[in-house]
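Asks: Curious how this folds, go ahead:
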Amino acid sequence: MTTEPMQAVRDFILARNPKLDQLPDDLDLIDSRAINSLAFVEFIFLLEELTGESIDPEDLDLDDFRTLSAVNARFFMKEAA
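Replies: Purely as a prediction, here's the structure:
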């Protein structure tokens, strides 16, 4: 999972978590606090920018943001489905 948009997602998370050496695709980003409540809004804006689509807060499911695999499936693989 090294597409350009996913690399931007990885870079965003790693930039805010200097203690993380690596970012496994199955790491729970919420429970590990890799994406905390303060960064979550910025993360949503990043995803909107990368996908070119707005994300309706009423339609949010935290499971879509839990892992890099989930983010990729929800926001970047839907065109292939």
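Asks: For the rest of this, base every contact and every neighbour count on C-alpha atoms.
Replies: OK.
Asks: Pull out the buried positions in the lengthiest helix in the chain.
Replies: Assignment by DSSP state H gives helix 37-51 as the longest helix of the chain. The neighbour-count check on helix 37-51 (16 or more other C-alpha atoms under 10 Å) flags 43-44, 46-47, 50 as buried.
Asks: Reformat those residues as a markdown table; add distance to residue 68.
Replies: Written out in a markdown table, the entries for the buried residues of helix 37-51 read as follows (distance: C-alpha to C-alpha, whole Å):
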| residue | distance to residue 68 |
| --- | --- |
| 43 | 12 |
| 44 | 14 |
| 46 | 14 |
| 47 | 12 |
| 50 | 14 |
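Asks: Second chain to compare with the first, below:
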Amino acid sequence: MTPTLDTFVQALKEQLAAPKADLEHNIRAVLAEMVEKMDLVSKQELERQKIALEQANQRMNALQQQIESLQNQIKK
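Replies: A predicted model of the protein is given here:
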């Protein structure tokens, strides 16, 4: 390419870069807002809730066994 054409192409690239960056920024903002509205939770929060549920189930099973044991004692 000639120096004039190279300069023109470079200037054109620079002019296109700014709207591209603005568009990317705006798209990211819109996507972030959409995700926030979807009320999603993080993978870490999901794992914490899963562990809490497992612990609650274990405790419930232990209490159920205690109830059954007490009921058996009362029947005797």
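Asks: where does the TM-score land?
Replies: After superposition, the two chains reach a TM-score (TM-score structural alignment, normalised by the length of structure 2) of 0.24; 26 aligned residues with a C-alpha RMSD of 3.0 Å.
Asks: elements contacting the longest helix of structure 1?
Replies: Under the contact criterion of 3 or more C-alpha pairs under 8 Å, 6 or more residues apart in numbering; DSSP states H and E, helix 37-51 of structure 1 touches helix 4-15.
Asks: now the angle between helix 37-51 and the helix it packs on, please.
Replies: Relative orientation of helix 4-15 of structure 1 versus helix 37-51 (axes from the mean of the first three to the mean of the last three C-alpha atoms, to 10 degrees): 160 degrees.
Asks: for helix 4-15 of structure 1, which positions count as buried?
Replies: The neighbour-count check on helix 4-15 of structure 1 (16+ other C-alpha under 10 Å) flags 5-6, 9-10, 12-14 as buried.
Asks: helices or strands up against it?
Replies: Packing partners of helix 4-15 of structure 1 (3+ C-alpha pairs under 8 Å, 6+ apart): helix 37-51.
Asks: Could you look up the next helix or strand downstream of the helix it packs on?
Replies: Counting by DSSP states H and E, the next helix or strand C-terminal to helix 37-51 of structure 1 is helix 68-71.
Asks: and after the stretch of helix or strand residue 30 of structure 2 belongs to, which helix or strand comes next?
Replies: Assigned by DSSP H and E, residue 30 of structure 2 belongs to helix 3-37. For helix 3-37 of structure 2, the following helix or strand on the C-terminal side (DSSP H and E) is helix 43-75.
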